[in-house]
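Novice: Quick one: sequence and predicted model below, then my questions.
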Amino acid sequence: MEVAEVLPDFADAFAFESFNRMQREALPALLERSDNVVASAPTASGKTALAELAICNALADDGTALFLAPLRALTNEKEADWERFESLGYSVYVVTGERDLNPRRAERADILVMTPEKLDSATRKHDSPRYSFVTDIDVCVIDEVHLLDADRRGSVLEVTISRLRRLCDPRVVALSATMPNIDDVAAWLDAPPECTFEFGDEYRPVDLNAGVKTYTHGENTFADKYRRLYRALDLAEPHLREDGQALVFVASRQDTVQAAKKARDEIGERDIPMGARGDYDFHTETKRLENDTLRNSALDGVGFHHAGLSKNDKDLVEEWFKEGKIELLFSTSTLAWGVNLPARCVVIRDTKYHDPLEGEVDMSPLDVLQMLGRAGRPGYDDVGYGWVVCDTADADTYRRLLRDGKEIESRLADSLATHLNAEIAMGTITDLEDVMDWLETTFYYVRGQSRPDDYDFQNLRRRVRDCLEGLVEQGFVETGSDLSVEATPRGVLASTYYLRLETAVGFANLCDRSSGADSETGGAADGNATLEADDILETVASATEFDSVSARQSERDAINAVLVGRNTPDLDAGQRKVLAILCSAANGNTPPDLRSDAWVIRRNALRLLAALRAFLERFGTAHDANLARRLEARIENGVADDAVGLTAIDGVASGRASKLAKEGLATPGDVVEAGVGGLVRAGLGDSIAERVYEGAQTLPAVELEWGSFPDSVTTGESTVHEVIVRNVGEPSTAGIRVTVNGVEMTATTCYLRDRTTVPIGVFGANADELEYTVSVAFPDEPLVPCEETRVVDVV
């Protein structure tokens, strides 16, 4: 059955000319019916084509398709793969972070590509113009639906699909590797038997011979890695000697590089005939690589692959592995999920890995099965060989996994309160009955019916009621006399910013300190409350999102050096590590020993800082919200506090901000005053100078007019004077604070479009002089607050 016969208008969208047996059997359900479809099939059997068939079917009806990729690293790869659709006139758009989102492109896209986490965030904000596109989806393809069983990510996928179905009821096509309880997934998605396909091992293009090999665990984890590496090479060697290829999965990016280096030496000692150093053409071709270590390895037939490599290098490694020029490839698990890159022999060297946010964790059984599924090259091998190398104590666990597979479980119970709060915040749940109706749309409910004892199904209603009561006690939900439920502002912010509930409580407590409220009584505690940068950074470092971060022994000295002089008795070692990374990032000089985890921690911290800023703006003060915004910009750009305002200018990041600050232009106001000529003299090119100058003019800028403010006041006398706060730039929300001798007199927040008047009482008190300070801060911009002071003598 040729593609051109079935889909003449979309023949060029497929990478092959004819459908295989598995694809032919699923084709009528995808093209001739409108029901939801669930299909499980062995790795490398051609499931991607099922996704493309569903997408083509939607596009033929002028619909919009959504493809859910299991990992962020794979979304861009899909965009590249589907340039075939672009050539047919259909637009493909990958929806990434909040700041990178182009709503217009998303609205006009024919094919959207997202991760479950991004879709969760977008559907929570579906009623905003920025994310309204998520309600116009006609078909949703879930790639690797067995991700439902992943620890934290599984519940996200589960509730998001349930929510999407309530919002716009798209057709759902769920694809998966082999899973024993496919009927539960089909029941959850209402896929009829005619549209539920369980393709067994007979559909694998190459038979799989999988097993477990053990090693003796020692005291030194570093030495253990090499014990497992030698074991992996023992398993790969017979295939390498027969011109086969081996794919070895390791725990981290760094491990791929180190293992490849050590393997090259070992291959030389074992005299395994590999490499292409005598091949002049390939020698020349390897010069295209940007990574020198990779170039040297490739010449010996050994490569490594991870998400941190440039796209150029990843593409070349994949190309050369497919061509057989690289015979032994070390990779992280990302390769197993994304790229169709099979090998005759697959070895999983590491069954545990270090997660920056979770510490040492076991490799997911789903990952293990996915990696082993890469064994066997269709068209080249009759059988593929897959091995798990593990400690003797874990051997039986992996043998059972290989023998019985892995039933897909729901993980919703672990985070029920978080997701329930999100639904209440969206307004989809208004009472207890709504909660039960919502729960019945989840995989958790379906799985509970299948396994009532394991899921404690009899007590489900009580557990939901307990969960609701907990949300009320923590201040996320309010209940009415008619048993209605409604989200509080705290609950809405926790949902909007995708926070764990414990983190939202910590943020609210900090807001109490910011506003001067007593968290115990709710009354005023300190009329002069204000936060320091350390307060904000330590609150973020203490967020439960970072609970599992651990500090390795090798990192302790670097952490102590960054935090020298700081008193952090309330922080544990992992939290101090997060704090050290944030402090060093703000200064633009993260120590080498902390860099391996810094990127992940920094990205999560930026999201948390944006959320904390929203909390402070709503429950604290505008000045403290502005402080959080400045810290966010500093951590993102690595600039000093006095120059951070420059990053508010479009096109000015860390390098340009530092350059301008060195020339004495530390604020957007300095930039406007300098003009294009001054910027050129500061070292910017003509066109860049014009752009920066124009960008600086789009920001708010404050001028204070003190009028007839007195120089002195008689003891016992009091008068009221007015200070005009004028915004000569773009309108923006502003916080205006007046202090006298450091004590807050008044504070107000307003939308400062043109000007506002601030009344200030001048009174002859028991002091020799009174120092009045007017401070204006913009919570949404990383601008240093504008402050001016006047001194009044008391005579």
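Specialist: That came through, no problem. For clarity, every value in this text was computed on a predicted model and none was experimentally measured.

Novice: Please make it C-alpha for all contacts and neighbour counts, starting now.
Specialist: Fine.

Novice: burial measure for residue 419, as a count.
Specialist: By the measure other C-alpha atoms under 10 Å, the count of residues near residue 419 is 20.

Novice: Likewise for residue 16?
Specialist: Each residue near residue 16 was counted by other C-alpha under 10 Å, and the total is 12.

Novice: quick one: it is in a strand?
Specialist: No - read with DSSP: H, G, I helix; E, B strand; the rest coil, residue 16 is coil and lies in no strand.

Novice: Nearest spatial neighbour of it, chain-adjacent residues omitted?
Specialist: Among residues not flanking residue 16 along the chain, residue 3 sits closest, at 7.9 Å (C-alpha to C-alpha, 6 or more residues apart in numbering).

Novice: Tell me how far that neighbour lies from residue 208.
Specialist: To residue 208, residue 3 is 29 Å away according to C-alpha to C-alpha, to the nearest Å.

Novice: Now do the SS call for residue 336.
Specialist: helix.

Novice: Hmm, it is touching residue 369, no?
Specialist: No - checked against C-alpha atoms under 8 Å, the pair residue 336 and residue 369 is beyond contact range at 9.4 Å.

Novice: show me where the stretch 51-200 of the chain has strands.
Specialist: 65-68, 92-94, 111-114, 139-142, 171-176, 196-198 (DSSP state E, counting those that start in this stretch).

Novice: Show me what the fifth one is packed up against.
Specialist: Spelled out, it's strand 171-176. strand 37-40, helix 47-60, strand 139-142 (3 or more C-alpha pairs under 8 Å, 6 or more residues apart in numbering; DSSP states H and E).

Novice: Need the contact partners of the first one.
Specialist: Read it as strand 37-40. 29-30, 172-179, 182, 185-186, 191-192, 195-199 (C-alpha atoms under 8 Å, 6 or more residues apart in numbering).

Novice: From what I see, residue 283 and residue 298 are in contact.
Specialist: No - the pair residue 283 / residue 298 is not scored as a contact, 9.1 Å apart, by C-alpha under 8 Å.

Novice: before we move on, the earlier item: mean neighbour count and distance to residue 464 added to the strands of the stretch 51-200 of the chain, as TSV?
Specialist: As requested, those are exported to TSV (neighbours: other C-alpha atoms under 10 Å; distance: least, C-alpha to C-alpha, whole Å):
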stretch	mean neighbour count	distance to residue 464
strand 65-68	26	29
strand 92-94	23	36
strand 111-114	26	30
strand 139-142	26	28
strand 171-176	23	28
strand 196-198	21	31
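
Novice: another structure for you, compare them:
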Amino acid sequence: MEVAEVLPEFADAFAFEEFNRMQREALPALLEREENVVASAPTASGKTALAELAICKSLADGGTALFIAPMRALTNEKEDDWDRFEELGYSVYVVTGERDLNPRRARRADILVMTPEKLDSATRKHDSRRYDFVTDIDVCVIDEVHLLDADRRGSVLEVTISRLRRLCEPRIVALSATMPNVEDVAAWLDASAETTFEFDEEYRPVDLNAGVKTYTHGENAFADKYRRLYRALDLAEPHLREDGQALVFVSSRQDTVRAAEKARDEIAERDVPMGARGDYDFHTDAQELENDTLRNSVLDGVAFHHAGLSKNDRDLVEEWFKEGIVELLFSTSTLAWGVNLPARCVIIRDTKLHDPLEGEVDMSPLDVLQMLGRAGRPGYDDVGYGWVVCDATEADKYRQLLKDGKEIESRLAESLETHLNAEIAMGTITDLEDVMDWLETTFYYVRGQSRPEEYDFPNLRQRVRDCLERLVERGFVETGEDLSIEATPRGVLASKYYLRLETAARFASLTERESIETADVLETVAGAVEFDSVSARQSERDAINAVLVGQKTDDLEAGQRKVLAILRGAASGSTPSELRSDAWVIRRNATRLLSALQAFLERFSGPHEANLARRVEARIENGVADDAVGLTAIDGVGPGRASKLAKEGHSTPGDIVEAGIDGLVSAGLSEGVAERVYEGAQSLPAVELEWGRFPDEIATGENDACEVTVRNVGEPAQAGIRVTVNGVEMTKTSTYLRGEETVPVGVFGANADELEFTVSVAFPELPLVPQRESRTVDVV
């Protein structure tokens, strides 16, 4: 069955010319019917084409398609793959972070690509102008729906699909690897028997011979990696000698490099005939690689692949592996979910991995099955070989997994409070009956009906009541006399900013303090429950202590002290080398949390406290000192340029405007850059204070009503104006500062000999240092 015959107008959207047997059997349900579809099929059997068929039908009907990719690394790959749709005149848009979102492009897109987490966040804000595009979806394709069973991420996917179906009732097409209980997923998504497909191993293009191999566990974890590596090479060697290829999965980016380097030496020692050192043309091609280690390695037929490589290097490695030039490839698990790179032999060297936020964790059973599914090259091999290398104590667990697969369970119960709070905050749940109605739309409810005892279903209503009571006790929800349920401001912010509830409560407690310093902000974030599983290795402790020397951190656990040290290091632009391996992930999560803390502080404390959080966030993002952080608000000024300008005495946008283009050129900027920086500084708010008639002295017991004019001569922005006398707050106000604002200041003859009045203006959404001016009045 040729693609051009079935879909002549979309023939160029497919990477092949003929549908295979599995695709042909599913095709009528996808193209000729309107119902929801669930299809499970072995890895590498061509499931992606089913997604594309569903998308083509939606586009032909003038609709908008949403594709849910299992992880962020794969959304960009889909954007690249679907250039084919762009060439046919359809627009593809990947929805990424909050600040990068282009709502106009999202609204106009024919195909949207999102992760479950991003869709969850977007659907929570669906009634805002920024995210209203999520209510205009005609078909939703869920790639790898078996991720319902993944820790934490599974419950996100589950509640988000249930919410999306309530918002706009899209057609759902759910695709998965082989799973034993596909009928439960079909029942959840209301897919009929005619549109539910369970393609077994018979549909696998190449037979899979999978097994478990053990190694002798030692005392040293580092040495154990090499024991497993030699075991993996023992398994790969026969295939490599027969011009086959081997794909070895390891736990981290760093491990891919180290394993490839060690494997090159070992293969040379074993005299395995591999590599292309005698191929002059390939020597030339290899010069295109940007990574020096990789450039040397590929000449011996060995390579590594991970998300930290440049796109150019990843693309070349994938191309050379497909061509057979690279014969032994070391990779992280991301490759198993995304790029279609089958090999005759697949080996999972590491079944445990270090997660910067979780510590050492077992690799997900879903990941294991996905990786092994890459074994066997269609059109080249009759059989693929897949091996799990593990300690003898875990061998039976993995043998059972390979024999029976993995039934998909719901993970909603593990985070029910968080998701229930989100629904209440959105206003979709207003009483106990609404909660029960909502639960009936979840996979948790369907699975609970299949296994009532395991899911404690007889006590479901009581469990929901207990959950609601906890939300009320912790200040996220309040109940009315008529037993109605409503979110508090705390509950709304926790949902809007995607916070764990314990963290939201921690943030709320900070807002109750009379004064808040930078140290308080950093410690509050470092102690967030999102970082609870971070562990400090023995080798990191000296570096942590060096960063935190002289600071009181008795209330923090070892892992939280590590987070605090990374944040302090990032804020000063000098993260110790011992902490850098986890620093990127921790910084990325911390900036998200700081953005949320800023909102809490603005809502419950005030604009000045929110501005402090914004400045801390900008310092961690850019690694600049507090006195120069305001420069990062200027478009085109990154950390290097901000530090350079600050050293030359230009540490605020006001200094930049005052210096002018000539002054910036004198500070070392080129004329073109100086012009852009100057214009960027002019586009920010700029404050002038006018004290008017303000006395120099006042008699004891007398009062004088004065005014201070706060004038914004730059761009309008939300601002907070605070007046203090001798450090004690007199008044504060929040306003959208456009033009000028008059602030009343009462001067009164108090018992003090001298009164110092300070007016401070802060912009909560910008990392500008608050502008302060003071006047002193003598009491006579």
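Specialist: Cool, the structure landed. Not measured: the values here are computed from a predicted model.

Novice: From residue 457 of structure 1, how far out is residue 449 of structure 1?
Specialist: Computed as C-alpha to C-alpha, the residue 449 of structure 1 to residue 457 of structure 1 distance reads 7 Å.

Novice: any idea which strand is longest in structure 2?
Specialist: strand 703-725 (DSSP state E).

Novice: doesn't residue 106 make contact with residue 112 of structure 2?
Specialist: Yes - between residue 112 of structure 2 and residue 106 there is a contact at 7.1 Å, judged by C-alpha under 8 Å.

Novice: tally of neighbours for residue 680 of structure 2?
Specialist: Using other C-alpha under 10 Å, the number of residues around residue 680 of structure 2 comes to 19.

Novice: you'd agree it is up against residue 631?
Specialist: No - between residue 680 of structure 2 and residue 631 there is no contact under C-alpha under 8 Å: 9.8 Å.

Novice: from what I can see residue 200 of structure 1 touches residue 177, true?
Specialist: No - contact between residue 200 of structure 1 and residue 177 fails when scored by C-alpha under 8 Å: they sit 9.8 Å apart.

Novice: Now for these two: what residues contact both?
Specialist: Any residue near both residue 200 of structure 1 and residue 177 by C-alpha under 8 Å, 6+ apart counts here, and that gives 41, 42.

Novice: Tell me which of those two has more neighbours.
Specialist: Between residue 200 of structure 1 and residue 177, residue 177 has the larger neighbour count (other C-alpha under 10 Å), namely 24 against 14.

Novice: Which other helices and strands does the helix or strand following the longest strand of structure 2 contact?
Specialist: Using DSSP states H and E, the next helix or strand after strand 703-725 of structure 2 towards the C-terminus is strand 728-748. Packing partners of strand 728-748 of structure 2 (3+ C-alpha pairs under 8 Å, 6+ apart): strand 703-725.

Novice: mean distance, the strand it packs on to its aligned residues in structure 1?
Specialist: For strand 703-725 of structure 2, the mean deviation from structure 1 after alignment is 1.7 Å (mean C-alpha distance after the TM-score superposition for structure 1).

Novice: How about that strand, which residues are buried there?
Specialist: By neighbour count with 16 or more other C-alpha atoms under 10 Å, strand 703-725 of structure 2 contains the buried residues 707-708, 710-714, 717-725.

Novice: now stretch 228-236 of structure 2
Specialist: Quick answer for stretch 228-236 of structure 2 (16+ other C-alpha under 10 Å): 228, 229, 230, 231, 232, 233, 235, 236.

Novice: In structure 1, what range does the longest helix anywhere in structure 2 match?
Specialist: Taking DSSP state H as the criterion, structure 2 has its longest helix at helix 580-604. Helix 580-604 of structure 2 falls opposite residues 595-619 of structure 1 when the two are matched by TM-score structural alignment.

Novice: Just give the number of residues close to residue 79 of structure 2.
Specialist: 19.

Novice: no, scratch that, I was asking about residue 770 of structure 1
Specialist: With other C-alpha under 10 Å as criterion, residue 770 of structure 1 counts 23.

Novice: is it true that it touches residue 740?
Specialist: Yes - here residue 770 of structure 1 reaches residue 740: they are 6.4 Å apart, a contact under C-alpha under 8 Å.

Novice: The buried residues of stretch 228-236 of structure 2 in helices, which ones?
Specialist: Secondary structure from DSSP H places 228, 229, 230, 231, 232, 233, 235, 236 of the buried residues of stretch 228-236 of structure 2 in helices.

Novice: can you put those residues in TSV and add distance to residue 384 of structure 2?
Specialist: Putting those into TSV (distance: C-alpha to C-alpha, whole Å) gives the following:
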residue	distance to residue 384 of structure 2
228	21
229	20
230	20
231	18
232	15
233	16
235	13
236	12
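
Novice: tell me the two of these that are most distant?
Specialist: 228 and 236 (12.2 Å; C-alpha to C-alpha).

Novice: any idea how far residue 378 of structure 1 is from the residue nearest to residue 16 of structure 1?
Specialist: Counting by C-alpha to C-alpha, the gap from residue 3 of structure 1 to residue 378 of structure 1 is 20 Å.

Novice: ditto for residue 339 of structure 1
Specialist: Plainly put, residue 339 of structure 1 is 15 Å away from residue 378 of structure 1 if you go by C-alpha to C-alpha.

Novice: Those two: which is more packed in?
Specialist: Remark: of residue 339 of structure 1 and residue 378, residue 378 carries more neighbours, 18 against 14, as counted by other C-alpha under 10 Å.

Novice: Are there residues contacting both of residue 112 and residue 106 of structure 2? Which ones?
Specialist: With C-alpha under 8 Å, 6+ apart, residue 112 of structure 2 and residue 106 have common neighbours 93, 95.
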